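S.K.: All I have is the shape, not the residue letters:
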């Protein structure tokens, strides 16, 4: 399946919006994790998301996936199930901005994996932007290392770092998957596979939420599904390493939402680090045009 060419700058912008929706969903999920626990928050949100994905899949023409596409759906869904569980478990234990900062090793790893596995060209502009953005992350860590967050925060940070490694793998699979399936199909199968995998633990952990939690679960699922659709579209039109730099914009959302919703304050180090990250992303967005790749049968 080939994709119609669009400007890489437009693909970058679409991916950035997708990351924004996902970041807003993180705020909903943190509140749900604190009230329902990570398993129930993730299970019910993902199950509702599968319903949104089914609508998008049918709206895009439906049809059974190819064997190649189904294998990719299964691979990404399996990685996502572990990745999301670790991330949201950690998110319930550390401030949002710090949690997002720790995930920023993923785009750097995705650059390397994209070059090694997909044979994508990693231009000097993207490499420089990624290094500059990572420098912003180091500034943030320098400031946040002064905060006393306790042993639970350390355990949460470790879980998020492991999740970030899996997210790098997820980004590379997303690039290949976007060439083999439409966005609606990807959104449906990813949510469905994650739900089915989580359902294996239902006899021990599943609890039906009370009425007050359902609006947040539905909104979180809608945001997650919208993000999946936008990112699937963007990754069909530009390289993994190029689009991976959009991940850095999520820090801005996390800092604002963390303060507004959870009272998590932002330090001067955070502001300086965020400035470096945004500048790096804008620089990366000026990368010369790259067309879509053609998928093999």
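M.R.: Here it is on my side, so go on. Keep in mind that what you see is a predicted model, and the values were worked out from it rather than measured.
S.K.: Going by C-alpha atoms from here, please, whenever you check contacts or count neighbours.
M.R.: Noted.
S.K.: now the residue nearest to residue 101 when sequence neighbours are not counted: how far from residue 108?
M.R.: Spatial nearest neighbour of residue 101, excluding adjacent residues (Cα to Cα, 6 or more residues apart in numbering): residue 137 at 6.1 Å. Look at residue 137 and residue 108: by Cα to Cα, to the nearest Å, they are 12 Å apart.
S.K.: So between the two, which is more surrounded?
M.R.: It is residue 137, of residue 137 and residue 108, that has more neighbours when counted by other Cα atoms under 10 Å, with 27 against 19.
S.K.: ok so, going back, what is the helix or strand harbouring the residue nearest to residue 101 packed up against?
M.R.: Using DSSP states H and E, residue 137 falls within helix 124-144. Helix 124-144 sits against helix 96-102, helix 105-117, helix 268-284, with contacts defined as 3 or more Cα pairs under 8 Å, 6 or more residues apart in numbering; DSSP states H and E.
S.K.: roughly how far out does the shortest one sit from the chain middle?
M.R.: Per Cα atoms, centre = their mean, to the nearest Å, the displacement of helix 96-102 from the mean C-alpha position of its chain is 13 Å.
S.K.: also this one, for the comparison:
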């Protein structure tokens, strides 16, 4: 382990970039779920992501991770599989912006988990930023409450809330994992775990649909975005605390609102705009508060 000094704002920027890339991937995945179904797209994306991450990781012939580190990789892979399955099933039934708004309970839960399990100190600006951003979510939810919700939307919303609870655990695990392994190792073993889990469902669910040619292109695009976002997150979480980086998740709403409107013709209301202002403000408060406090962390090399 080498000690390196990193300005926390760099990690914050990397996490923001990861959120942006993965938000675009969410829109691609929504289109794929609507076209070929959640099971097929999840399995084939997992296989393609494993191929990509393996091509980056295996040629390096690095030592195998220790048993304790492997347990972390597998545990997070299981959490991510459940989280992604619930989320992608949900966004097939819920407008993208509304779905992302529902996930914003995750960073607040992650703040408490980081304090409880990682013994991180929760700064006042991180708390203030999260509360401001969560206030934006409340505004959005109030706006959504004015619309009529069908049973499909309700079930999709419940699935997304379940995914958000998993993601809160995932945020904390990312920090723990990033301090124990390199980004390429994390991405490869997480992809391996996810692929094995989806393949294990074949005896029960049957062989998934083989996508048409045009959908394969988008599956590869989604896999590339997933790999890139994962690498950026691993780099960021090795250099800043989970409680600090968690607030970057709120920026996903801006992407979801724009992509939902452009790609799926999902209307953006004034409630959405007002909530987005609060969300961005919360991110800025958290980033400015931490940027004045560069720190030193241990990073695996």
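M.R.: In hand now; what should we look at? Here the structure is a predicted model, which is why all the values come from computation and not from measurement.
S.K.: where exactly do the strands run in structure 1?
M.R.: For structure 1, no strands are identified by DSSP state E.
S.K.: Just the buried residues of stretch 40-51 of structure 1, please?
M.R.: 40-51 (16 or more other Cα atoms under 10 Å).
S.K.: Using TSV, please lay out the residues you listed together with distance to residue 248 of structure 1.
M.R.: What follows is those, written out as TSV (distance: Cα to Cα, whole Å):
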residue	distance to residue 248 of structure 1
40	28
41	25
42	23
43	27
44	28
45	24
46	24
47	28
48	28
49	25
50	27
51	29
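S.K.: Out of those residues, which is nearest to residue 148 of structure 1?
M.R.: Proximity of the buried residues of stretch 40-51 of structure 1 to residue 148 of structure 1 (Cα to Cα) peaks at residue 41, which lies at 27.3 Å.
S.K.: Residue in structure 2 paired with the closest one?
M.R.: Counting by TM-score structural alignment, residue 41 of structure 1 lines up with residue 41 in structure 2.
S.K.: separation between its match and residue 82 of structure 2?
M.R.: Taking Cα to Cα as the measure, residue 41 of structure 2 falls 14 Å from residue 82 of structure 2.
S.K.: Then residue 134 of structure 2?
M.R.: From residue 134 of structure 2 to residue 82 of structure 2 the distance is 24 Å (Cα to Cα).
S.K.: more crowded one of those two?
M.R.: residue 134 (23 against 16).
S.K.: That one is in contact with residue 104, isn't it?
M.R.: Yes. The pair residue 134 of structure 2 / residue 104 is scored as a contact, 7.0 Å apart, by Cα atoms under 8 Å.
S.K.: circling back to that earlier point, give me the mean deviation of the helix holding residue 137 of structure 1 from structure 2.
M.R.: Helix 124-144 of structure 1, aligned to structure 2 and superposed, deviates on average by 0.5 Å (mean Cα distance after the TM-score superposition for structure 1).
S.K.: gap between that helix and the chain center?
M.R.: The chain centre lies 18 Å from the centre of helix 124-144 of structure 1; the measure is Cα atoms, centre = their mean.
S.K.: ok, now stretch 110-121 of structure 1?
M.R.: Centroid separation between stretch 110-121 of structure 1 and its chain, computed with Cα atoms, centre = their mean, is 18 Å.
S.K.: same question, stretch 254-269 of structure 1
M.R.: In terms of Cα atoms, centre = their mean, the gap separating the centre of stretch 254-269 of structure 1 from the centre of its chain is 20 Å.
S.K.: corresponding residues in structure 2 for that stretch?
M.R.: Aligned using TM-score structural alignment, stretch 254-269 of structure 1 spans residues 256-271 in structure 2.
S.K.: Mind listing what's buried along the matching stretch?
M.R.: Buried, per 16+ other Cα under 10 Å, within stretch 256-271 of structure 2: 256-261, 266, 271.
S.K.: Would you mind finding the match for residue 214 of structure 2 in structure 1?
M.R.: Aligned partner of residue 214 of structure 2 by TM-score structural alignment: residue 212.
S.K.: Pull up the gap between that match and residue 35 of structure 1, please.
M.R.: Here residue 212 of structure 1 is placed at a distance of 11 Å from residue 35 of structure 1 (Cα to Cα).
S.K.: Repeat that for residue 256 of structure 1.
M.R.: Residue 256 of structure 1 is 21 Å from residue 35 of structure 1, where distance means Cα to Cα.
S.K.: same question, residue 24 of structure 1
M.R.: Counting by Cα to Cα - residue 24 of structure 1 and residue 35 of structure 1 are separated by 17 Å.
S.K.: Which residue of those two possesses the greater neighbour count?
M.R.: A side-by-side neighbour count of residue 24 of structure 1 and residue 35, using other Cα under 10 Å, places residue 24 first with 18 against 14.
S.K.: looking at it, the more buried one is touching residue 252, isn't it?
M.R.: No. Residue 24 of structure 1 lies out of contact with residue 252 (Cα under 8 Å); the separation is 10.8 Å.
S.K.: Of the helices and strands packed on helix 124-144 of structure 1, flag the one that's most buried.
M.R.: Greatest average neighbour count among those goes to helix 96-102 (a mean of 24), per mean count of other Cα atoms under 10 Å.
S.K.: ok so, going back, span of the match of stretch 254-269 of structure 1 from start to end?
M.R.: Distance across stretch 256-271 of structure 2, first residue to last, is 14 Å (Cα to Cα).
S.K.: got it, and stretch 260-272 of structure 1?
M.R.: Length of stretch 260-272 of structure 1, first residue to last, Cα to Cα: 20 Å.
S.K.: Please apply the same query to stretch 85-97 of structure 1.
M.R.: One end of stretch 85-97 of structure 1 to the other measures 18 Å (Cα to Cα).
S.K.: how distant is that stretch from the center of its chain?
M.R.: Remark: stretch 85-97 of structure 1 is offset 13 Å from the chain centroid, using Cα atoms, centre = their mean.
S.K.: Please tell me how far the closest residue to residue 248 of structure 1 other than its chain neighbours sits from residue 213 of structure 1.
M.R.: Counting by Cα to Cα, 6+ apart, residue 248 of structure 1 lies nearest to residue 277, which is 6.1 Å off, once chain neighbours are set aside. Separation of residue 277 of structure 1 from residue 213 of structure 1 (Cα to Cα) stands at 34 Å.
S.K.: do the same with residue 283 of structure 1
M.R.: According to Cα to Cα, residue 283 of structure 1 stands 41 Å off from residue 213 of structure 1.
S.K.: and if you look at residue 30 of structure 1?
M.R.: Residue 30 of structure 1 sits at a distance of 12 Å from residue 213 of structure 1 (criterion: Cα to Cα).
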